[in-house]
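Asker: Would you be able to build a 3D model of this:
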Amino acid sequence: MARRAFQAVILGPPGSGKGTISERIREHFGLRPVSCGDLLRGNISRSTGYPRSVVQVHTLALHFPLDTVLELQVPTAILQQRLTSRWLHPGSGRIYNTEFNKPLVQGVDDITGEPLTQREDDRPKTVARRLDLYAECTKPVIEYYTKEGILHTFSGSQTNQIWPDVFNFLKDHIKTLPDQLEGPHNA
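Answerer: Coordinates of the predicted model:
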């Protein structure tokens, strides 16, 4: 009998570290992450829609039953600072942050020397609206997953604070793990 793959969702506001946590999960557990943000942007560009409501989440659950939902909680002030400090090299998708991952020359991509841009989504007024919208839209989804008994919340102000707890939780909950796992170092 074939074993079903471990399926999880990571919820968190913009800038909470979902991409970084997903990459570390891939690295340590060999699971393949799918970025909802990338899917959402693709669906918007194709005008094909995206599941945002509890009804849509419930419908998805019928086809893709989840083992767990990981919620990342990061203080709003930190998210605002993190997002408004983010700059992008449009050609490659490389992301810089003026707080903790600065380019060698301000405003310039380290590899190509081309100018960096700031996404409209990362400008201060837009960031505030995005965080409010996330809280409003996600509250019923979080309540749904809480009632289902599969929501697990991880809090901190930095991904490196959250990651060890996520690692230990997954290590205890994924049934198809190799016998030896590398510890929760910060990738």
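Asker: rest of the way, CA atoms for contacts and neighbours
Answerer: Noted.
Asker: buried residues in stretch 100-114?
Answerer: If you call a residue buried by 16 or more other Cα atoms under 10 Å, then stretch 100-114 has these buried ones: 102-103, 107-110.
Asker: Over to stretch 59-76?
Answerer: 66, 68-74, 76.
Asker: Pipe these into a markdown table and attach distance to Asp179 per row.
Answerer: Listed next are those as a markdown table, based on distance: Cα to Cα, whole Å:
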| residue | distance to Asp179 |
| --- | --- |
| Leu66 | 23 |
| Thr68 | 21 |
| Val69 | 24 |
| Leu70 | 23 |
| Glu71 | 27 |
| Leu72 | 27 |
| Gln73 | 30 |
| Val74 | 32 |
| Thr76 | 38 |
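Asker: Show me those residues that map onto strands.
Answerer: Among those, the members falling in strands are 68-73 (criterion: DSSP state E).
Asker: now, which of the residues you listed sits nearest Pro178?
Answerer: Nearest to Pro178 among those: Thr68, at 19.3 Å, using Cα to Cα.
Asker: For the chain, which segments count as strands?
Answerer: For the chain, the strands defined by DSSP E cover 8-11, 68-73, 86-88, 95-97, 151-155.
Asker: Point out the most buried one among the ones you listed.
Answerer: strand 86-88 (a mean of 22; mean count of other Cα atoms under 10 Å).
Asker: In terms of distance to Ile150, which of the ones in strands among the buried residues of stretch 59-76 ranks first?
Answerer: Thr68 (4.8 Å).
Asker: Report the angle between the longest helix anywhere in the chain and strand 151-155.
Answerer: As assigned by DSSP state H, the longest helix anywhere in the chain is helix 124-148. Relative orientation of helix 124-148 versus strand 151-155 (axes from the mean of the first three to the mean of the last three Cα atoms, to 10 degrees): 140 degrees.
Asker: Identify all contacting residues around helix 124-148.
Answerer: 13-14, 52-54, 57, 69, 76, 80, 83-84, 120-121, 151 (Cα atoms under 8 Å, 6 or more residues apart in numbering).
Asker: Narrow these to those that are buried.
Answerer: For these, a burial check counting by 16+ other Cα under 10 Å picks out 13-14, 54, 69, 76, 80, 83-84, 121, 151.
Asker: Just name the closest of these to His28, please.
Answerer: When the buried ones among the contacts of helix 124-148 are compared against His28 (criterion: Cα to Cα), the nearest one is Val69, at 18.0 Å.
Asker: let's see this one next to it:
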Amino acid sequence: MSADLFLRRAARIILVGAPGVGKGTHAERMLKRYPQLSSISSGDLLRENVRNKTPLGIQAEAIMKRGELVPDNMILRLIRNSLITKGWLVPDDNAQSFTVNSVSTNITAPSVAVNVPRPTGAEYSHSNEPDASFILDGFPRTDSQALQLDCLIPINLAIHVHTPTEIILDRICNRWIHPASGRTYNTTFNPPQKAGFDDVTGEELVQRDDDKPEVWKARLKQFEDAAMPLLEHYGKLGVLWRVVGNSSDEISPKIFKEFERRFGVEG
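Answerer: So this is what the prediction gives:
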């Protein structure tokens, strides 16, 4: 992105892709390349609230200590609170009572452009200013979560990152590590000098249980089953875009080009 290229409207993005396709790498590269983009991570918000012992964080910590998953409505509240704090989301009528961390609060709208049509059932108006652009990480993962998110704030670009299964398996299942140091090798593109042994110490390399082919095949199948309805949801909304490649270095430039085509404007 050139120094004279800016965003002409808010970009609200999610990345959808199987484990091992490099979603985190692509997100980091986009955040570095486009200063107007921010990251909103449901996991980071959860950890921050637990660490700060907010009422919502205390509830979430108790749930996790019981070995249960934090429910969708709690994750949505975390995301909502973050967006409202940033001024990117405003309750209907620009000022109304709503619940933050289980406390009813009256909020007056920030001075941002929020006159944007809302989805049916939505209770909030959202900013369409370029600085209200973000990549949402960790949510939604299912079509039911996406439907709930639609009523909070609409995603306007869902990027489906696809790498062929055999490439993912080759990349992950050929990975071997030296446990003591954490040094990682791949028998395909970064093999040790002596097969099965660490270059520095000569000690034997091991393969983690999580990297074994049968484990990854199961994970990829699980992703496909869960992701198909999610992708269909965003396809019906007309915001789904699919990018295919064998590596992050091949895929990232394609993402940049499409992102700039949709949201960029020369200054």
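Asker: Please enumerate the helices of structure 1.
Answerer: For structure 1, the helices defined by DSSP H occupy 18-29, 36-46, 54-63, 76-84, 124-148, 159-173.
Asker: mind putting the ones you listed in JSON lines, distance to Leu116 of structure 1 included?
Answerer: Output for the helices of structure 1, formatted as JSON lines (distance: least, Cα to Cα, whole Å):
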{"stretch": "helix 18-29", "distance to Leu116 of structure 1": "20"}
{"stretch": "helix 36-46", "distance to Leu116 of structure 1": "20"}
{"stretch": "helix 54-63", "distance to Leu116 of structure 1": "36"}
{"stretch": "helix 76-84", "distance to Leu116 of structure 1": "14"}
{"stretch": "helix 124-148", "distance to Leu116 of structure 1": "17"}
{"stretch": "helix 159-173", "distance to Leu116 of structure 1": "24"}
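Asker: what about those, which gets the closest to Thr98 of structure 1?
Answerer: When the helices of structure 1 are compared (using Cα to Cα), the closest one is helix 76-84, at 8.7 Å.
Asker: In structure 2, point out the residues matching the closest one.
Answerer: On structure 2, the counterpart of helix 76-84 of structure 1 by TM-score structural alignment is residues 165-173.
Asker: just stretch 137-148 of structure 1 next, same as before
Answerer: Going by TM-score structural alignment: stretch 137-148 of structure 1 matches residues 226-237.
Asker: so how much does the matching stretch differ from structure 1 once superposed?
Answerer: Mean deviation of stretch 226-237 of structure 2 relative to structure 1 after superposition (mean Cα distance after the TM-score superposition for structure 1): 0.5 Å.
Asker: got a list of what the closest residue to Leu151 of structure 1 other than its chain neighbours touches?
Answerer: Using Cα to Cα, 6 or more residues apart in numbering and skipping residues adjacent in sequence, the residue nearest Leu151 of structure 1 is Val69, 4.7 Å away. Going by Cα under 8 Å, 6+ apart, Val69 of structure 1 touches 8-11, 145, 150-152.
Asker: Quick check: Val69 of structure 1 vs Ala8 of structure 1, distance?
Answerer: 5 Å (Cα to Cα, to the nearest Å).
Asker: you'd agree Leu15 of structure 2 is up against His162?
Answerer: No. Between Leu15 of structure 2 and His162 there is no contact under Cα atoms under 8 Å: 10.5 Å.
Asker: which residues does the closest residue to Ala8 of structure 1 other than its chain neighbours contact?
Answerer: Closest residue in space to Ala8 of structure 1, ignoring its immediate chain neighbours: Thr68 at 4.9 Å, by Cα to Cα, 6+ apart. Counting by Cα under 8 Å, 6+ apart, Thr68 of structure 1 touches 7-9, 150-152.
Asker: what about 10 Å?
Answerer: By Cα atoms under 10 Å, 6 or more residues apart in numbering, the contact set of Thr68 of structure 1 is 6-10, 145, 148-152, 170, 173-174.
Asker: do you know how far it is from Val9 of structure 1?
Answerer: Applying Cα to Cα to Thr68 of structure 1 and Val9 of structure 1 gives a distance of 7 Å.
Asker: Can you work out which residues contact both of the two?
Answerer: With Cα under 10 Å, 6+ apart as the test, Thr68 of structure 1 and Val9 both reach Leu151.
Asker: sorry, back to before: what's the closest of the buried residues of stretch 100-114 of structure 1 to Asp165 of structure 1?
Answerer: Using Cα to Cα, the buried residues of stretch 100-114 of structure 1 come closest to Asp165 of structure 1 at Lys102, 27.4 Å.
Asker: Quick one: residues contacting that closest one.
Answerer: 85-87, 95-96, 108-110.
Asker: any chance of those residues in TSV, with distance to Lys139 of structure 1 too?
Answerer: Converted to TSV, the contacts of Lys102 of structure 1 look like this (distance: Cα to Cα, whole Å):
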residue	distance to Lys139 of structure 1
Ser85	26
Arg86	26
Trp87	29
Ile95	29
Tyr96	30
Val108	38
Asp109	37
Asp110	39
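Asker: And those, which is closest to Cys36 of structure 1?
Answerer: Nearest to Cys36 of structure 1 among the contacts of Lys102 of structure 1, with distances taken as Cα to Cα, is Ile95, at 17.8 Å.
Asker: pretty sure that closest one contacts Leu88?
Answerer: Yes. Using Cα atoms under 10 Å, Ile95 of structure 1 is in contact with Leu88, at 4.7 Å.
Asker: Which residues are in contact with each of these two?
Answerer: 109, 116-118.
Asker: Of the residues you listed, which count as buried by neighbour count?
Answerer: Buried, going by 16+ other Cα under 10 Å: 109, 116, 118, out of the shared contacts of Ile95 and Leu88 of structure 1.
Asker: The last one contacts Gly93, doesn't it?
Answerer: No. With contact defined as Cα under 10 Å, Gln118 of structure 1 and Gly93 do not form a contacting pair (11.6 Å).
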